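Asks: With the sequence up front, the predicted model follows.
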Amino acid sequence: MMLTELRYFLALLEAESFGRAAKSLRLHVSTLSRAISRLEDKLGVSLVERGPSGIKITPAGRIAFRHVQQLVKDASALAETLARNGSGEYGKIRVGFYLLLLNKSLTTLLFEWHGTYPDVNVTPYEAGEDSLHMALRNNRLDVVLIPDFQMHNYEEGLPIYSEQLIGVLPNDHHLAKKPALNWSDFDGERILLSARETEGLYSKLLAIRIAGGDFLPLNASTLSTLPFVRAGYGIMIAAEPYAKMNFADLSFIPLAENDAYFNINMAWRPQNEDPVVGKFVAFMRDRTNRLRSRPQTYAPPENPDLPA
């Protein structure tokens, strides 16, 4: 049974005559009549009674009408969905991350994407870097947001934004009154490292910058470590978005150093042929093309946030 014949049947009932229906469909009356006859033969029933004054729907035709109407509607919806998915305008993007997603540039990008492609859902997935890498390789994630010092694990990547580093101290700490900190201020200090920071930030950046720091790795998230900072067990170096969370009795002080930042990159599998993923990557690339390309070293960013 052809979908075309079902559409002809609906058009015939709407026009109430073969002549008017054929005209609306731009067909010869004989062509339309043969198509309806074929449909009746396939269904094994008479759908309409033909007469000189027009057509009259049969009881079987009334039953068929309800089902055919829904079938044609569902077929049209399916075709539209497939077309939109094929063009990357409908579907889902699974985004993995392991750092706090409060950066202004990132939220602006996601807001603009949602406004441009409202039918593509973006679902977040938080995990450690090893878990993210495996999930991306196994196609459980479409893209991941990864610091530049972890990009050696990935084939394709695009710098999206930069995170400035800040010091996190109890309000009564002797450094808390300073308007800005230098790397040398951390010499001799007990520096608490969350599990996520130990995965790369320490070995790739902090240990090089703070030769005299007393680092204490913890098997805890950054948020879970902050109460211990407040209790006086040590201080932290964290990404700037944590300062926006307004933790009581803690001071968040910027680092006045040209190399106190790291890039966040979006990585994906180049083998992924999903058009939705392709459109998402292209959107992010086009939107961030004003961000000056930098080598993967720690040099001063002109602006840690993407220009608006």
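Replies: Thanks, I have the structure now.
Asks: can we go C-alpha only for contacts and neighbour counts from here?
Replies: OK.
Asks: what's the longest helix in this protein?
Replies: For the chain, the helix with the greatest residue count under DSSP state H is helix 59-86.
Asks: what's the longest strand in the protein?
Replies: The longest strand of the chain (DSSP state E) is strand 156-170.
Asks: Going by residue numbers, what spans are strands in the protein?
Replies: Assigned by DSSP E, the chain shows strands spanning 48-51, 54-57, 91-97, 120-126, 143-147, 156-170, 190-193, 214-217, 236-239, 250-254, 261-268.
Asks: Packed most tightly, which of those would that be?
Replies: strand 143-147 (a mean of 25; mean count of other CA atoms under 10 Å).
Asks: returning to that earlier point: minimum distance to Thr288: which of the strands of the chain has it?
Replies: Among the strands of the chain, strand 156-170 comes nearest to Thr288, with 6.3 Å by CA to CA.
Asks: circling back: for the longest strand of the chain, packing partners?
Replies: helix 104-116, helix 222-230, strand 236-239, strand 250-254, strand 261-268 (3 or more CA pairs under 8 Å, 6 or more residues apart in numbering; DSSP states H and E).
Asks: Same list (the ones you listed) but as a markdown table, adding distance to Pro170.
Replies: Shown next, in a markdown table, are those (distance: least, CA to CA, whole Å):
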| stretch | distance to Pro170 |
| --- | --- |
| helix 104-116 | 26 |
| helix 222-230 | 5 |
| strand 236-239 | 10 |
| strand 250-254 | 5 |
| strand 261-268 | 22 |
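Asks: then this one, side by side with the first:
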Amino acid sequence: MEIHQLRYFVAVADEGNFSRAAAKVRVAQPSLSQQIRKLEAEVGQPLFDRLPRSVVLTEAGRCFIDYARQILASIGDARRCVDELKDAVTGKLAVGAIATIAPYVLPELVKKFHKDYPEVTLELVEDVTDGITRRVELGELDVALASTCQQSPSLRRESLGHEPLLALVPQADPLAKQALVELDDLKSQRFLLLHEMHCLSQQVHHLLESRRLRPEIALAGSQLTTIAHMVAAGIGVSIVPHMMVKHQESPGCVSLPFAPPVPERELNFLHNPLRFQSKAAAAFHREAAALLSGDDSSTADDVKN
């Protein structure tokens, strides 16, 4: 069993197509197909079902895929361990972030990181929490930025602080004239939230349930930008993170801080403690912590549009 065969196998599994996989790993398709057949001959079972327009993992392939990913991640760790003998911070770093953090934190963070560590190549992945944590555990991501998640032997979270949540209301709504808002002020409103696959949606649901509020959910969306446009149109209200208000203009909306106790979400740095942690990963952790700890997110003047 060869390392390149495992790389090809994972690429085909990810792409669901031999041609796209070949392009991804930069090899001719006939060569890739031949190596997959050799791998299947060695394991003694087909790893893919070849369908007319795609390929999908067989039961054996589904069993084999996680081990293949772990082997490739371990090889990458071994290379990084050797690279660490050098003084310079170099190499590749795969960074993940959830969708309610990525567009507001990564641009500034990546810009500064590239300035401070120009010899590190960053690979960025944006996904929902379940996808991010799975990728960290499998070794596909070296580090990640997320909010709520469960720790495991292969997933460690380190708090980077807490961020207040804000009410987002239409500019024409009477609530928009208030300096502060309470959750009870929103109980008769229709809510526009992210789909439940997003941890922010789960956090808001738990927040409402803790206050025994069961408002009408008028929309479950996939992006905060879409939610903001719907709020501006007067369709309902939402609860959003402060970083969205700070970094994204939302015409037609007014963001209001909550009266104490202020609802918050935790911001976490994720990594796999079973894997080798490179100098680049440690540097990214430091820069993320510095950026988020320096984010002044407490004053009403800053958050009211």
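Replies: Right, received. Where do you want to start? Just so it is clear, the model here is predicted, and its values are computed rather than measured.
Asks: care to give me the TM-score?
Replies: Between these two chains, after superposing, the TM-score reads 0.58 (TM-score structural alignment, normalised by the length of structure 2); 211 aligned residues with a CA RMSD of 3.3 Å.
Asks: Now do stretch 149-168 of structure 1: distance to the chain's middle.
Replies: Centroid separation between stretch 149-168 of structure 1 and its chain, computed with CA atoms, centre = their mean, to the nearest Å, is 17 Å.
Asks: make that stretch 184-193 of structure 1, sorry
Replies: 36 Å.
Asks: which residue numbers in structure 2 go with that stretch?
Replies: Mapped onto structure 2 using TM-score structural alignment, stretch 184-193 of structure 1 spans residues 184-193.
Asks: quick one: contacts of the matching stretch?
Replies: Contacts to stretch 184-193 of structure 2, defined as CA atoms under 8 Å, 6 or more residues apart in numbering, come from residues 201, 213-221, 227, 230-231, 235-239.
Asks: likewise stretch 78-93 of structure 2?
Replies: 117, 119-123, 141-143, 276, 278-281.
Asks: Next, the mean deviation of the longest strand of structure 1 compared to structure 2.
Replies: Once the two are superposed, strand 156-170 of structure 1 sits an average of 1.5 Å from its aligned residues in structure 2 (mean CA distance after the TM-score superposition for structure 1).
Asks: tilt between that strand and helix 222-230?
Replies: 20 degrees (axes from the mean of the first three to the mean of the last three CA atoms, to 10 degrees).
Asks: Quick check, central residue of structure 1?
Replies: Centroid-nearest residue in structure 1, with CA atoms, centre = their mean: Val122, separated by 3.6 Å.
Asks: Distance of the closest residue in space to that residue that isn't next to it in sequence relative to Arg38 of structure 1?
Replies: Distances taken as CA to CA, 6 or more residues apart in numbering put Ile93 closest to Val122 of structure 1, at 4.8 Å, once the chain neighbours are dropped. For Ile93 of structure 1, the distance to Arg38 of structure 1 equals 45 Å [CA to CA, to the nearest Å].
Asks: Just give the number of residues close to Asp87 of structure 2.
Replies: Number of residues near Asp87 of structure 2 (other CA atoms under 10 Å) recorded here: 8.
Asks: sorry, that was for Pro174 of structure 2
Replies: 9.
Asks: Show me what it aligns to in structure 1.
Replies: Using TM-score structural alignment, Pro174 of structure 2 lines up with His174 in structure 1.
Asks: Quick check: the gap between the closest residue to Glu199 of structure 1 other than its chain neighbours and Leu136 of structure 1.
Replies: Of all residues not flanking Glu199 of structure 1 in the chain, Glu129 sits nearest, at 7.5 Å (CA to CA, 6+ apart). As judged by CA to CA, Glu129 of structure 1 and Leu136 of structure 1 stand 10 Å apart.
Asks: Same question for Lys177 of structure 1.
Replies: Using CA to CA, Lys177 of structure 1 is found at 44 Å from Leu136 of structure 1.
Asks: correct me, but Ala13 of structure 2 touches Val56?
Replies: Yes - the criterion here is CA atoms under 8 Å, and Ala13 of structure 2 meets it with Val56 at 7.0 Å.
Asks: related to what we said a few turns ago, next one: the longest helix of structure 1 to chain centre, how far?
Replies: Put simply, helix 59-86 of structure 1 sits 31 Å off its chain's centre (CA atoms, centre = their mean).
Asks: Equivalent analysis for stretch 109-125 of structure 2, please.
Replies: 17 Å.
Asks: Give me the neighbour count for Leu13 of structure 1.
Replies: Neighbours of Leu13 of structure 1 under the rule other CA under 10 Å: 19.
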